[in-house]
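# Only the shape, not the letters, is given here:
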């Protein structure tokens, strides 16, 4: 009946039920804001190879590339070069304060450019701005937010996240399977990404992308 209020409605209802059943513990939630702590950069070849390169690959393959794809699937035609440059530059400046690996955030992008964000596609940027403001607030009170989630029943958190992504998932699947030439690649990518597989320390989204590209090349060599 009210798609925009579905997720807040689930949250309020779930909180009410959990509180009535005594499943919420609010005693250990810190209320103090987090303060940035400078960490002096130190070069380590082992860390560069073991952490830096895999993190770069994962960020590019599971966030930046899908983020651009989500934007284009929604009808936008962004120039990816300045987007990657801005996020990379911000990561470089904020990494000493813990703000590393800033990226396109594929899921956040999908939520912010959906029809629920605004009926007019040209006005949906306001959802991204609002998300940025709320993320900043949540970052300042990161310990409090973490404490709140720890105080809630895990089933409520999982259900809330799942319901919040239903529209995005449905839209993404519909777009992926719309072209018959890409269906095989899309289903391989989807299944492997959601399988939870981890190989060589790299999670499923990366391998799903690789398998999808190989499948696309085999089934539609001209694409």
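Great, that's in hand. The model shown is predicted, which means the values in this text are computed figures rather than measured ones.

# CA only for contacts and neighbour counts going forward, please
Fine.

# For residue 101, which three-state class applies?
The local conformation at residue 101, judged by DSSP: H, G, I helix; E, B strand; the rest coil, is coil.

# Find the nearest non-adjacent residue to it, please.
Nearest non-adjacent residue to residue 101, counting by Cα to Cα, 6 or more residues apart in numbering: residue 91, 5.7 Å away.

# from memory the one you found sits against residue 102, does it?
Yes - using Cα atoms under 8 Å, residue 91 is in contact with residue 102, at 5.5 Å.

# residues contacting residue 207?
For residue 207, the contact set (Cα atoms under 8 Å, 6 or more residues apart in numbering) comprises 192-193.

# second one coming, line it up with the first:
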């Protein structure tokens, strides 16, 4: 196994972890605070997720000798940001995270549940995801309106670097964000001491609370969006690169590591989709049998990043929230455009997808349940009515 290690896989693994962490940690922080996490709890959640997905990538890749990349659920974090706080606060959200992790384990072990998730029409799943993402995608425009001197450098860095290499667009926006904080924002007295104390890794145990509102508003939509937007595409990316794992054990393992991170504020870990292509592709190593080391090295790097989650969260907290939302929104534009395109691609499901998108994007909750769930229900009813009408025409 050690003979399979290479400098090329080391570099690609480190690059994969950097891109995965830098491009979406802002989304995770915004999502966790959106459902009621304090700054300390959000830092704990970010740390737990980073360590959990790093350890999961190491375990799976070494066990299967396949380049299986693991990530946190970025669409799931965006869902949290749009859901808002539920009855019971962040403790109720943690209870929902635990239930979501259990459902992912069951989906891996019990094939009917996985088939049920797969049977959700792709148009509706993509429409729900697009509706969840669109609110955050408005944030870059709002940041410019808030303060052009702060917002424009972030957006311009993303646009200019992205026109050359899309892979580095979000890290460039993140660098611009760091420079804006460093040179454009008055740092309160005592901040250096606060940053120094944040260097010490600290996990915050959150006692879970279980209630119906959190189950329906967070757990079920989080499970659906994680499976439909991350786990299933993650398997597809591996197959495109001529790797053919058994999906069930992979799903169950990610669900297990989700359960381990949930008590500390982590919402979900899953198979990676975008970064999976980096580890599974030829750039990882010419010999496909040695590419699994890229995923192992990415996992090690994720764990290292996780240990510095406290200082990352403290530093980000110095900026106006709209700026970190802008970075998160820029990171999600690609996901929004692809999900919207897939949602409205087919004429026979377009109207139902539109209903799902509009109800979800409205952000309106009914009976304490978020719009994402109702959007999926409304779209499903519309699709069923349309199919019934066609059969009886």
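Yes, it's here. Just so you know, these numbers come straight off a predicted model, no measurement behind them.

# if we can go back for a sec, what sits against the residue nearest to residue 101 of the first structure?
Counting by Cα under 8 Å, 6+ apart, residue 91 of the first structure makes contact with 99-102.

# Just give me how far stretch 161-179 of the first structure sits from the chain centre.
Chain-centre distance of stretch 161-179 of the first structure: 14 Å, with Cα atoms, centre = their mean, to the nearest Å.

# which residue numbers in the second structure go with it?
The alignment of stretch 161-179 of the first structure onto the second structure (TM-score structural alignment) spans residues 328-346.

# what residues does the matching stretch touch?
23-27, 122-127, 129-130, 133-134, 136-140, 155, 158, 170, 350, 353-354.

# where's the one residue sitting closest to the centre of the first structure, which helix or strand?
The centre of the first structure sits closest to residue 107, judged by Cα atoms, centre = their mean, with a distance of 3.6 Å. Element membership of residue 107 of the first structure [criterion: DSSP states H and E] is helix 106-112.

# Summarise which helices and strands that helix is packed against.
For helix 106-112 of the first structure, the elements it packs on are helix 65-73, helix 125-140, judged by 3 or more Cα pairs under 8 Å, 6 or more residues apart in numbering; DSSP states H and E.

# so stretch 80-87 of the second structure aligns onto which residues of the first structure?
Under TM-score structural alignment, there is no match for stretch 80-87 of the second structure anywhere in the first structure.

# Then stretch 133-143 of the second structure?
Residues of the first structure matching stretch 133-143 of the second structure: none, counting by TM-score structural alignment.

# What residues of that stretch count as buried?
Applying a neighbour-count criterion of 16 or more other Cα atoms under 10 Å, one finds 133-137, 139-143 buried in stretch 133-143 of the second structure.

# In helices only, show me the residues you listed.
By the criterion of DSSP state H, membership of those in helices covers 133-137, 139-143.

# Can you add distance to residue 102 of the second structure and give those residues back as JSON lines?
Listed next are those as JSON lines, based on distance: Cα to Cα, whole Å:
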{"residue": "133", "distance to residue 102 of the second structure": "25"}
{"residue": "134", "distance to residue 102 of the second structure": "28"}
{"residue": "135", "distance to residue 102 of the second structure": "29"}
{"residue": "136", "distance to residue 102 of the second structure": "28"}
{"residue": "137", "distance to residue 102 of the second structure": "30"}
{"residue": "139", "distance to residue 102 of the second structure": "33"}
{"residue": "140", "distance to residue 102 of the second structure": "35"}
{"residue": "141", "distance to residue 102 of the second structure": "38"}
{"residue": "142", "distance to residue 102 of the second structure": "37"}
{"residue": "143", "distance to residue 102 of the second structure": "38"}
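
# Tell me the one among the residues you listed nearest to residue 248 of the second structure.
residue 133 (28.0 Å; Cα to Cα).

# The closest one touches residue 79, doesn't it?
Yes - Residue 133 of the second structure lies in contact with residue 79 (Cα under 8 Å); the separation is 7.4 Å.

# Residue 64 of the first structure: what's it in contact with?
84, 103-106 are the contacts of residue 64 of the first structure under Cα under 8 Å, 6+ apart.

# mean shift between the helix or strand encompassing residue 338 of the second structure and the first structure?
Using DSSP H and E, residue 338 of the second structure maps to helix 321-343. Mean deviation of helix 321-343 of the second structure relative to the first structure after superposition (mean Cα distance after the TM-score superposition for the first structure): 1.4 Å.

# what comes up buried for that helix?
Across helix 321-343 of the second structure, burial judged by 16+ other Cα under 10 Å covers 322-333, 335-336, 339-340, 342-343.

# cool, stretch 123-137 of the first structure as well?
By 16+ other Cα under 10 Å, the buried positions in stretch 123-137 of the first structure come out as 124, 127-128, 131.

# With distance to residue 192 of the first structure added, can I get the residues you listed in a markdown table?
Putting those into a markdown table (distance: Cα to Cα, whole Å) gives the following:
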| residue | distance to residue 192 of the first structure |
| --- | --- |
| 124 | 31 |
| 127 | 30 |
| 128 | 29 |
| 131 | 29 |
